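1. missing the sequence, but the structure's below:
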């Protein structure tokens, strides 16, 4: 059940387990497999160590948003609750329940984001969720001085009309370095919506913190649509040169990591994976769906770190500029089950991640203690 001596010796070569003093909870051994520095590429081979299980017993966790002081907010997809987790003790405190959430299938309360800096840092919580009629993005005042369970203000709907279904609801939201709010959406199982410029489904959206078109930087000044031709965007992250990267579920053959540019078409449903032709942007890298089914991504130490659901592994994708500098590597293979969300942990000198498992989402095999929030050191 613990990490073997051989694994500890070979960690830098890609073998991985629970890390020092942290046994892998499932007794599954790791095997090698896949923040962008512009000046030089990261090493071809990296390492991963789970240094602490911060919290256990999370119910269908999905979104994860660090607060300015270092604690984290986590959303529960199926209950509509938001919890605050103390980064040191792992103590869980209910912040509140988001009204209007209608969970079902892959839908529910999904992505979370908080303004990263300035006067509004930590004072608002943004959420992406499935309602009775659509997927939508809301903003709520967050007052941590109020009683636990009653710290969220009434939701202010910033954007509605994103198509909903039992599948392909997208759900990831994040603030970019330009202080704009980005959202990854799904095409709700209707591939035609991904190519429909008038639909919000199968897109990456870019908007002001008030939910309005930015007026500049988007393909059309009166639209929040930033890119299209996506099947189901699950991860958003920016590298050191402010390039946007996105992970995306494939259908039967290829999952994708894409470099996102405004106004570009990423091919779905006419293309899956590479080789889509001149009309479409090919992914920078692709994986068979059994090896990935990617969800969240983060960029740390010059590499994209991508959480895998069906693949049950954490992929390291080292970059140099807009290209791969080496082959992707896989860590934690099967050791913690399905992996949903990964976020940069800036409190560890830029070399850490927060990682959330996803065994209680109806598709996993939960064991005692699931789901978990892990603190991970990476190189």
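-> Received it, and whenever you're ready, just let me know what you need. Worth saying up front: this structure is predicted, and the values here are computed from it rather than measured.
2. From now on I want contacts and neighbour counts done on CA atoms only, so please keep to that.
-> Will do.
3. which ones are touching residue 183?
-> Shown in contact with residue 183 (CA atoms under 8 Å, 6 or more residues apart in numbering): 171, 172, 173, 174, 204, 205, 206.
4. In TSV, list the residues you listed along with neighbour count.
-> Below are those laid out as TSV (neighbours: other CA atoms under 10 Å):
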residue	neighbour count
171	29
172	28
173	29
174	25
204	27
205	23
206	27
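5. Does residue 320 touch residue 43 like I think?
-> No - if you go by CA atoms under 8 Å, residue 320 and residue 43 don't touch, sitting 10.4 Å apart.
6. structure B:
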């Protein structure tokens, strides 16, 4: 029963990714507005997580396991043509979950050098509307830096492979910890890249340094038009951003690891300074933008985030729970609630094409307690909040 249920769900997700409708009640669809300058390239249909009417959402049922046996997974990406790709940090491998529910290797990103918290991190997909080419973008640790590369995505769902890698953006400082690594295409069709301070705290306050930032790039890797400092930097004053997402109104959100006191969920505004290393958590200092939510580090260690309607879902590593945060019309946040526990460390969460959430556990990364099937990809149904 369990396997047939999983196969049915995966077949449904494949259809959903192509038709934007699912087997479960789907999230209502509407256009997503943008709060950034127009790109030089046409936005990709895979650039935005499943858009939703402005509403608040809640987990609405038990999680279903879609894949098992992942090793230190880090990022999930759903493709517009169907299919699911997952990055594995330490090996540099990109795994495909086929419509039949099997895991296979789509390819290995060349030049990945793992160690400490570094390795293969975030994935994002993009389609060039002029040529029709599909690309898989990846953020990874290399021998001397962190960088973003892209590879042609070849084949059909169930038999995907990666073409030759092209470097998109390089020279981001790497270290044993604080490497950032989340990437995502925004509603404006531009590439957003999170970097950590890489143990050089002063870099976070320097608008000319790449560490401790959110960057905004064209798909080809140039600083995007309209960036506030005339370079690749979009925001500064970050310690280690791990999640990026946009609510239905087009506003941007990011999760961030604190040091010893406070983890953060931040409302991202071009040119804003989020305070690190001068402040951690809420400071009440007019020079800096305070987080909309601050957790103790034992409660969260927030990694990937997903936005559906007006709700942001935050995957917690050390906290081992999924936080549910409703965003108010003023872009503050109502008190967060817990949406899921009992899966161990949670590394990533995305809004799936069928209106559910997909989540990655991260119990095999050396800091968790692996269970027999770990790590796993699970599906969690959603419903509008009462």
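-> Perfect, thanks for sending it. Quick caveat, the model's predicted, so the values are computed rather than measured.
7. follow-up on the earlier one: looking at residue 320 and residue 43 of the first structure, which is more packed in?
-> Taking other CA atoms under 10 Å, residue 320 of the first structure and residue 43 do not tie; residue 320 has more neighbours (18 against 14).
8. how about that one, what's its partner in the second structure?
-> In the second structure, residue 320 of the first structure lines up with residue 328, judged by TM-score structural alignment.
9. Give me the neighbour count for the closest residue in space to its match that isn't next to it in sequence.
-> Nearest residue to residue 328 of the second structure in three dimensions, chain neighbours excluded: residue 334, at 6.7 Å (CA to CA, 6 or more residues apart in numbering). Residues lying near residue 334 of the second structure (other CA under 10 Å) number 14.
10. and what of residue 119 of the first structure?
-> Residue 119 of the first structure is flanked by 8 other residues according to other CA under 10 Å.
11. The one 3 residues further on too?
-> Using other CA under 10 Å as the criterion, residue 122 of the first structure is surrounded by 21 other residues.
12. The nearest residue to residue 13 of the second structure once chain neighbours are set aside and residue 125 of the second structure, how far apart?
-> Residue nearest to residue 13 of the second structure in three dimensions, not counting chain neighbours: residue 354, with 5.9 Å by CA to CA, 6+ apart. As for residue 354 of the second structure, its distance to residue 125 of the second structure is 18 Å (criterion: CA to CA, to the nearest Å).
13. How about residue 65 of the second structure?
-> 24 Å.
14. what's the answer for residue 364 of the second structure, then?
-> Residue 364 of the second structure is 25 Å from residue 125 of the second structure, by CA to CA.
15. One more: residue 157 of the second structure?
-> Distance from residue 157 of the second structure to residue 125 of the second structure, by CA to CA: 14 Å.
16. Ok, residue 380 of the second structure next?
-> For residue 380 of the second structure, the distance to residue 125 of the second structure - CA to CA - is 22 Å.
17. Which one of the two is surrounded by more residues?
-> Per other CA under 10 Å, whichever of residue 380 of the second structure and residue 125 has more neighbours is residue 125, with 25 against 22.
18. so what corresponds to that one in the first structure?
-> Aligned by TM-score structural alignment, residue 125 of the second structure pairs with residue 114 of the first structure.
19. Over to residue 73 of the second structure?
-> Checking TM-score structural alignment: residue 73 of the second structure goes with residue 61.
20. Surely the match of residue 320 of the first structure and residue 312 touch.
-> No - using CA under 8 Å, residue 328 of the second structure is not in contact with residue 312, being 11.1 Å away.
21. residues in contact with residue 53 of the first structure?
-> Counting by CA under 8 Å, 6+ apart, residue 53 of the first structure has contacts 22, 372, 373, 374, 375.
22. ok, the residues you listed in the second structure: which stay?
-> Retained in the second structure: 372, 373, 374, 375, out of the contacts of residue 53 of the first structure (criterion both residues aligned by TM-score structural alignment, their matches' CA atoms under 8 Å).
23. wait, which of these is closest to residue 38 of the first structure?
-> residue 375 (26.2 Å; CA to CA).
24. Contacts only, for residue 306 of the second structure.
-> 49, 244, 245, 246, 312, 313, 314, 349, 350, 351.
25. Farthest-apart pair in those, please.
-> Farthest pair in the contacts of residue 306 of the second structure (CA to CA) is 49 and 314. Separation: 14.6 Å.
26. Give me the more crowded residue out of these two.
-> residue 314 (31 against 25).
27. Next one: the residue opposite the more buried one in the first structure once aligned relative to residue 340 of the first structure, how far apart?
-> Here residue 314 of the second structure is matched to residue 306 in the first structure, going by TM-score structural alignment. The gap separating residue 306 of the first structure from residue 340 of the first structure is 9 Å, by CA to CA.
28. intersection of neighbour lists for the two?
-> 295, 296.
29. was I right about residue 138 of the second structure contacting residue 149?
-> Yes - using CA under 8 Å, residue 138 of the second structure is in contact with residue 149, at 5.4 Å.
30. out of those two, which sits in the busier spot?
-> Remark: of residue 138 of the second structure and residue 149, residue 138 carries more neighbours, 28 against 22, as counted by other CA under 10 Å.
31. C-terminal to the one helix or strand the more buried one maps to, what's the next element?
-> Assessed by DSSP states H and E, residue 138 of the second structure sits inside strand 134-141. Sequence order places strand 146-154 as the next helix or strand after strand 134-141 of the second structure, per DSSP H and E.
32. Where in the first structure does that next one align, residue-wise?
-> With TM-score structural alignment as the criterion, strand 146-154 of the second structure aligns to 135-143.
33. what's the answer for stretch 87-97 of the second structure, then?
-> With TM-score structural alignment applied, stretch 87-97 of the second structure matches the range 75-85 in the first structure.
34. Show me what counts as buried in the matching stretch.
-> 75, 76, 77, 78, 79, 80, 81, 82, 83, 84, 85 (16 or more other CA atoms under 10 Å).
35. same deal with stretch 204-215 of the first structure?
-> 204, 205, 206, 207, 208, 209, 211, 212, 213, 214.
36. now, the most widely separated pair of those residues?
-> Put simply, by CA to CA the two of those set farthest apart are 204 and 209, 15.4 Å from each other.
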